[in-house]
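In: Here is my input, please return the structure:
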Amino acid sequence: MERIITLAVRSLTEDALGTALGELRAAVGRINDLPIKSAIEFVEAPPGVLERGLTPREAQVLDCVVEGLSGKAMARRLGMSEGTVKCHLNNLYRKTGSANRTQLAMWATRNRPARQPEALSA
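Out: Here you go, the predicted model:
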């Protein structure tokens, strides 16, 4: 693993390396600001989620959107209020440039790695 990281760092330009380090510092800062449960979810986020700026909870809401769940069903499944679901949906609309749940689901199928069925129901 260390060899791969070394090779990756060598292939970066100075500007790209500076940008990558800045993003890493920002991610570490976000982890430090999170409660323990959220920090664990952040670290265990599915591949590709953090690179696109989605939080682990936004990724979970996005999974529910892809499944076609209602706001109430999402809230029940994820253990949050419907208002919190709406907040996450609004963040997802903004981050993905989507105007509605259909566009959001289409964005997810185009831009996220293929998900295993059991990962969607967890």
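In: can we go C-alpha only for contacts and neighbour counts from here?
Out: Will do.
In: Against residue 15, how distant is residue 56?
Out: The gap separating residue 56 from residue 15 is 28 Å, by C-alpha to C-alpha, to the nearest Å.
In: Who has more neighbours out of those two?
Out: Using other C-alpha atoms under 10 Å as the criterion, residue 56 and residue 15 rank with residue 56 on top: 20 against 9.
In: how far away is the more buried one from residue 40?
Out: To residue 40, residue 56 is 10 Å away according to C-alpha to C-alpha.
In: Which residues does stretch 19-31 contact?
Out: Stretch 19-31 has contacts (C-alpha atoms under 8 Å, 6 or more residues apart in numbering) with 39, 42.
In: and residue 71, how far is that from residue 90?
Out: 12 Å.
In: Alongside the first, I'd like the structure of this one:
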Amino acid sequence: MHEPIRLLIVDDHPVVRQGLRAYLELEADFDIVAEAGDGEEALAAIGEDEPDVVLLDLKMPGTDGQAVLERLGGDGPRVLVLTSATDSERVPAAIEAGAAGFVYKDIDPDALAAAIRTVHAGQTLLSPAAMRGLMSGGPAAAPELTPRESQVLGLIAKGQTNRQIARALGVSEKTVKTHVTNLLRRIGAADRTQAALWAVRHGVG
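Out: Okay, here's the model as predicted:
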């Protein structure tokens, strides 16, 4: 039996926190270790309660969710941004600051549970609605990728690991690692999260 996923819920609306807790407590593999109503409380809880995944609202008074991400600097727990559908313009900044995923508050509860498990497993997750928000401005000019590089990048954008990509394409994991290294250099991405964001922005995958 695996240890439950330790969750921190961060939202400035108590009713939202209560609703999330009421549902997520029904999931046997989740343990809600703390709640926070603003960014300062969230940072304190991260240090004290050591959650595995933080459900983070972006719009909060005082220290908002973006500031929390920036102060974490990519260290600490995995962060799943959970915010309103009017915040699509915030997606790039949140992902660049280290968020592992981005979903909207109208998400189906079962899909939210799946999203938490996905980011906890080390994968990147952008909801279809968040992807549409990213692409609404149209893709910018981009370096031309080979068909194989486009395939690999598309699978990275879906959150797949090197092993999963190797299995999907029928190649070795070493070959996939080489493709990923070349891709990151070509598109100017520092890591897989930035590569996934680049793929969404340019309609790859």
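In: Can you pull the TM-score for these?
Out: Their TM-score after superposition, calculated using TM-score structural alignment, normalised by the length of structure 1, is reported as 0.49; 65 aligned residues with a C-alpha RMSD of 1.8 Å.
In: So residue 71 and residue 90 of structure 1 - more neighbours on which side?
Out: Of the pair residue 71 of structure 1 and residue 90, residue 71 is the one with more neighbours under other C-alpha under 10 Å, namely 19 against 16.
In: show me the contacts for the residue lying closest to the more buried one once chain neighbours are set aside.
Out: Leaving aside its chain neighbours, residue 71 of structure 1 sits nearest to residue 82 (6.1 Å; criterion: C-alpha to C-alpha, 6 or more residues apart in numbering). Neighbour list for residue 82 of structure 1: 71-72, 74-75 [criterion: C-alpha under 8 Å, 6+ apart].
In: Going by neighbour count, which of those residues are buried?
Out: Buried subset of the contacts of residue 82 of structure 1 (neighbour count, 16 or more other C-alpha atoms under 10 Å): 71, 74-75.
In: which element is residue 108 of structure 1 on?
Out: Here residue 108 of structure 1 sits within helix 101-111, counting by DSSP states H and E.
In: counting contacts, what elements does that helix pack onto?
Out: In terms of contacts (3 or more C-alpha pairs under 8 Å, 6 or more residues apart in numbering; DSSP states H and E), helix 101-111 of structure 1 is packed against helix 56-67, helix 82-96.
In: Distance to residue 105 of structure 1 added to those helices, as CSV?
Out: What follows is those, written out as CSV (distance: least, C-alpha to C-alpha, whole Å):
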stretch, distance to residue 105 of structure 1
helix 56-67, 5
helix 82-96, 10
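In: among the contacts of residue 82 of structure 1, which are in helices?
Out: Counting by DSSP state H, the contacts of residue 82 of structure 1 place 71-72, 74-75 in helices.
In: Tell me the one of these nearest residue 6 of structure 1?
Out: residue 74 (41.8 Å; C-alpha to C-alpha).
In: dump the residue contacts of the closest one.
Out: 61, 64, 82, 85.
In: distance of it from residue 11 of structure 1?
Out: 43 Å.
In: And the strands in structure 2, which stretches?
Out: For structure 2, the strands defined by DSSP state E occupy 5-10, 30-36, 53-56, 78-83, 101-104, 125-126.
In: which helices and strands sit right next to the last one?
Out: Helices and strands in packing contact with strand 125-126 of structure 2 are listed as strand 101-104, helix 109-120; criterion 3+ C-alpha pairs under 8 Å, 6+ apart.
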